[in-house]
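>>> Give me a model of this one.
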Amino acid sequence: MKLLKQLTLGATLFALAGTIGYAQSSIEHDPLLDRKKYLITDYGAVGDESTINTKAIQRAIDTASQAGGGVVVIPEGVFRSGSIFIKPGVGLHLEKGGVLQGSQQLEDYPKRNTRIEGHFEPWRMALVNAQHVDQLRITGEGLLDGNGEPFWAAFWQRREENPDCTNLEVERPRMMFIDQCKDVLIEGISLQDSGFWNIHVYRSQDVTISGVSITSPNGTPPDRAPSSDGIDIDSCQRVTVRDCFITVGDDCIAIKGTKGPRALEDESSPPVEDILIENCRFDSGHGVVTLGSEATIVRNVVVRDCVVTGWNKLVRLKLRPDTPQTYENLLYENIVFEAGGGIFDVKPWTQFFDLKGEEPPRSVVRNVTIRNVKGWTGKWGELMGNPLDTIEDITIENLEMKIENEAITLGPVDGLKVKNVVVNGKRFESL
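The predicted structure is shown next:
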């Protein structure tokens, strides 16, 4: 009965997505931002772009935590550091002109058992880490600079040596790892040049990422930051991303869980539910919001009132042949889409899949709506699954586009509805 109520609530929220959102924040003034300030320069930090300030910044965090809480402040200057670990009761504020710059030495990021690509293994920690920190606030007008060029170069060198190398074969630090936190606000800051993923939020609830700019080089290798996802929403519930700008060398936003034929038994990867993305601008990336590659159950995702440019794809769903996946209740509405990548990129994702000797599972994509979309793109794209997959109830409504390639690679779809769709001046009744 509890599960039925949850599903009914999720469906109701999805139906009302045009008027309400998920994880909405109505706080006009957040008293958590008024806590005692701890200036890192008072603890020995030097903003000269060369001193490694990890110990000084951690000392400020630890002092604030031991005193009952406070806000650690990065003032104007470039403060280089390895991994820092925010403690309960402590926030981080980057003042205008303040830069927390990542060290380019891998050893400055300790290796710990951590969540990465849908499982746990020893891996380098992020520049900024927070675990079990409720009411977490990371704010300001300053910059997190991943300083990631050496890590990108190491990856591309390995990829040249072995074209089949995996993402995890070359260690690279993330910019930010938010692990099992509740009531999180990341607001106003900018992130650039992360060595790996930018913001990775794992198994957290009631998260708002607002007014954040995330940039990484997005050209062709070696002039691209590999695996530089903007925001990775991993096994989370009630996450809002609003008023952000993202241009990266991989997915702008990726929704993640776990993978493998027994993925549904993985208690460390609960369903991703109730995600709202609104009023954002996406430039280059592999996908505006990509589901997968490691993901099991994702439901109730709304992407609305966004502008997409550069090279990007609107609906990108990775369907693994080795993982039982359910992607349902996805709404894309009020989108200006002027990107070459295409409307659909829904297809099997076979990179590094492993059935582990078991029979192929079945995945389901259902209740996907695309409405009120205008602009230009290079192609319709692909809408198809693995042989056992079901794709059903896809609605395209009020779409007016210029599309260079009107052909679509279309697999079996049950309930494909086309309403008021105009492409290159011609009305389409079906695809």
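
>>> Please make it C-alpha for all contacts and neighbour counts, starting now.
Fine.

>>> list the contacts for Gly285?
218, 247-252, 310-313 (C-alpha atoms under 8 Å, 6 or more residues apart in numbering).

>>> and for comparison, fold this next one:
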Amino acid sequence: MLKNSLYFFLLLIGVQLQAQPGWKLPTVQEPHFGKAVYRITSYGAVPDGYILNTKSIQEAIDACSQKGGGMVQVPSGLWLTGPIVLKSGVNLNLAAGATLLFTPDKSQYPLVKANWEGFPQMRNQSPISAENARNIAITGSGIIDGNGDAWRAVKKEKLTESQWKKRVASGGVLSEDGRIWMPSESYARGDALKDPGRITADKTGAFYASVKDFFRPNLLVLTSCDGVLLEGVTFQNSPAWCLHPLMSRNITMRNVVVKNPWYAQNGDGIDLESCSNVRIENSVFDVGDDALCMKSGRDADGRQRAMPTKDVVISGCTVYAAHGGFVVGSEMSGGVNNVYVSNCTFIGTDIGLRFKTTRGRGGIVENIFIRDIYMKDIPGDAILFDMYYMAKDPVPLEGEKAALPKVEQLPVNETTPQFRNIDIRNVYVNGAQRAVLLRGLPEMPVKDIRIHNAVFQSDNGVSIQDAAGIGFKNVKIFNRNTGPVVDVVNAQDIRFDGLLYNEQVPLLIRVSGSGSKALRFTNTPYHKTTKKLETAAGATVAAVSFQ
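The predicted model follows:
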């Protein structure tokens, strides 16, 4: 049934995208495994949550791979373990009632050369990892728990008073301002430094060891793998990112649950980094940071790698707590293209569709097709394109302020990021702080964005700054506040066809800046607004046409 549904979804998208040159639907090859079964109990594993089973589980994985592959079976029970490495041909299968619990003892996680946000970095070994593996899987009905609370710092504003007192009483270290709890002195030393994990010739093993606790591992890291299946399992409580396929291809993820506490710093759901040929379907995310995130390396390192994330199909997913539901960036310096997202629901997610970058990244994000998205109770923007990402929570916490960026025009070069050619259709939003924010750079506008067939029930309407070639068609905006339905600053070639909005809105459109021009409204009932147009800061009435 799932394969048939996906086939018809791809067929439908293919019909709709025939007019888009260069768009090609991906083919994802799933792995296959031998029939041999290797039970971890045969290698001495004990399910009591006390005995460390690292050696037994790894021996079962190694034997399975060396003998041609098959299933490594984890029966029901509480299996305490240190980090394990998947090998080619191995399907790690967790039975119902099985919990693979990773030890909070950090001494069990050796420092290894790895990658973080696109940079070569020293990290603690991930609880589960694989490198250059072929045909690997994690399947079943069990739980994989990364014991992330032993690793993560926590902001005071993200806990209740009693939770905060309990956390402080447990030990650890407070930041100088008393607003952040850190698990150890080692973590605090690393937190005070800039890029302590970056691998450079001047850093010694003793230095890395002195800040070891700061190098939180991602729960699952799959590097340069081909043929990956994640199915049915719950991944939860990761120290940092939960699922991190890196420079891998032919990845299938279905019916997976990804859970992190909502306060989990860097507690992303899945980060596809420089990956290709990926299918994610019918999975649920309830996490502390971005949920479904597309990345491709950061700044010069990402541009040098030059491996975009591409050919990705996402369908039937649900996101609860997260900074963003479907997200691109901000580490997208190698580019992101050919991504197809459909039939996803975001409930209580800070931002729904979140595209973020900043100067210095470079990279091109293009050919993204999104349809049938349903949102409820979004605290921030339902749809956001922002080229001024400042690495802060998208919804300010108590005591924080969302400062406006400094707007200045700089030269265009390889460090200038680009968002272009993105098609969004059939979006229905019941509750958001703002319907849409499109904010480009003066030297590089957000370009060629189409939003068709959408209903936004939001506090505020649409805000557009430094954008070009933007089309809204059959869009309804029911904003609760008295500000303009559409607010435009230095944008051009903006088209609204069939815009509907509240009765007796005080102002339809406010236009600012001398760079605003070619703003067109058609098939729009202008009698519903008290005032149709207001101009400011050098904009003229000639910039807007009403038909």
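
>>> Provide the TM-score value for the superposition.
After superposition, the two chains reach a TM-score (TM-score structural alignment, normalised by the length of the first structure) of 0.86; 404 aligned residues with a C-alpha RMSD of 2.9 Å.

>>> mind listing which of the contacts of Gly285 of the first structure are in helices?
Within these, no residue falls in helices by DSSP state H.

>>> which one among those gets closest to Thr51 of the first structure?
Of all those, Val248 has the smallest distance to Thr51 of the first structure: 28.2 Å, by C-alpha to C-alpha.

>>> And the closest one, how far from Ser227 of the first structure?
9 Å (C-alpha to C-alpha, to the nearest Å).

>>> In terms of neighbours, single out the busier of these two.
Using other C-alpha atoms under 10 Å as the criterion, Val248 of the first structure and Ser227 rank with Val248 on top: 31 against 21.

>>> That one matches what in the second structure?
Matched by TM-score structural alignment, Val248 of the first structure corresponds to Val287 in the second structure.

>>> since we're on the nearest residue in space to that match that is not next to it in sequence, how many residues are nearby?
Distance criterion C-alpha to C-alpha, 6 or more residues apart in numbering; nearest residue to Val287 of the second structure, sequence neighbours excluded, is Asn260 at 4.3 Å. Residues near Asn260 of the second structure, counting by other C-alpha under 10 Å, number 30.

>>> which residue lines up with Asn260 of the second structure in the first structure?
That one, Asn260 of the second structure, aligns with Ser216 by TM-score structural alignment.

>>> Its match reaches Ala225, doesn't it?
Yes. Assessed by C-alpha atoms under 8 Å, Ser216 of the first structure is found in contact with Ala225 at 6.1 Å.

>>> coming back round to it: just the buried ones among the contacts of Gly285 of the first structure, please.
218, 247-252, 310-313 (16 or more other C-alpha atoms under 10 Å).

>>> export those to JSON lines and tack on distance to Asp62 of the first structure?
Putting these into JSON lines (distance: C-alpha to C-alpha, whole Å) gives the following:
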{"residue": "Asn218", "distance to Asp62 of the first structure": "37"}
{"residue": "Thr247", "distance to Asp62 of the first structure": "34"}
{"residue": "Val248", "distance to Asp62 of the first structure": "33"}
{"residue": "Gly249", "distance to Asp62 of the first structure": "35"}
{"residue": "Asp250", "distance to Asp62 of the first structure": "35"}
{"residue": "Asp251", "distance to Asp62 of the first structure": "34"}
{"residue": "Cys252", "distance to Asp62 of the first structure": "33"}
{"residue": "Gly310", "distance to Asp62 of the first structure": "43"}
{"residue": "Trp311", "distance to Asp62 of the first structure": "43"}
{"residue": "Asn312", "distance to Asp62 of the first structure": "42"}
{"residue": "Lys313", "distance to Asp62 of the first structure": "43"}
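
>>> rewinding a little: so what sits against both of Ser216 and Ala225 of the first structure?
Shared contacts of Ser216 of the first structure and Ala225 (C-alpha under 8 Å, 6+ apart): 193-194, 248-249.

>>> can you redo those as a markdown table with distance to Leu317 of the first structure?
Output for those, formatted as a markdown table (distance: C-alpha to C-alpha, whole Å):
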| residue | distance to Leu317 of the first structure |
| --- | --- |
| Asp193 | 26 |
| Ser194 | 24 |
| Val248 | 18 |
| Gly249 | 18 |
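
>>> of the contacts of Gly285 of the first structure, closest to Thr409 of the first structure?
Taking C-alpha to C-alpha as the measure, Thr409 of the first structure lies nearest Lys313 of those, at 14.9 Å.

>>> what's the counterpart of the closest one in the second structure?
Lys313 of the first structure maps onto Ile351 in the second structure, by TM-score structural alignment.

>>> There's contact between its match and Ile383 in this structure, I believe.
Yes. In this structure, Ile351 of the second structure is within contact of Ile383 by C-alpha under 8 Å, at 6.9 Å.

>>> ok, back up a step: count of neighbours near the closest residue to the match of Lys313 of the first structure other than its chain neighbours?
For Ile351 of the second structure, ignoring the flanking residues on the chain, the nearest one in space by C-alpha to C-alpha, 6+ apart is Gly324 at 4.6 Å. Using other C-alpha under 10 Å, Gly324 of the second structure has 33 other residues around it.

>>> any idea how far Gly324 of the second structure is from Asp493 of the second structure?
For Gly324 of the second structure relative to Asp493 of the second structure (C-alpha to C-alpha), the value is 28 Å.

>>> and what of Gln125 of the second structure?
Here the criterion is C-alpha to C-alpha. By it, Gln125 of the second structure lies 50 Å from Asp493 of the second structure.

>>> Could you do Tyr43 of the second structure as well?
Tyr43 of the second structure is 67 Å from Asp493 of the second structure, by C-alpha to C-alpha.

>>> These two: which is more packed in?
Asp493 (18 against 15).

>>> so that one touches Val544, yeah?
No. Contact criterion C-alpha under 8 Å: Asp493 of the second structure and Val544 do not qualify, at 9.9 Å.

>>> which residues do these two both contact?
517-520.

>>> Contact partners for the match of Lys313 of the first structure?
So Ile351 of the second structure contacts 322-325, 378-384, 394 (C-alpha under 8 Å, 6+ apart).
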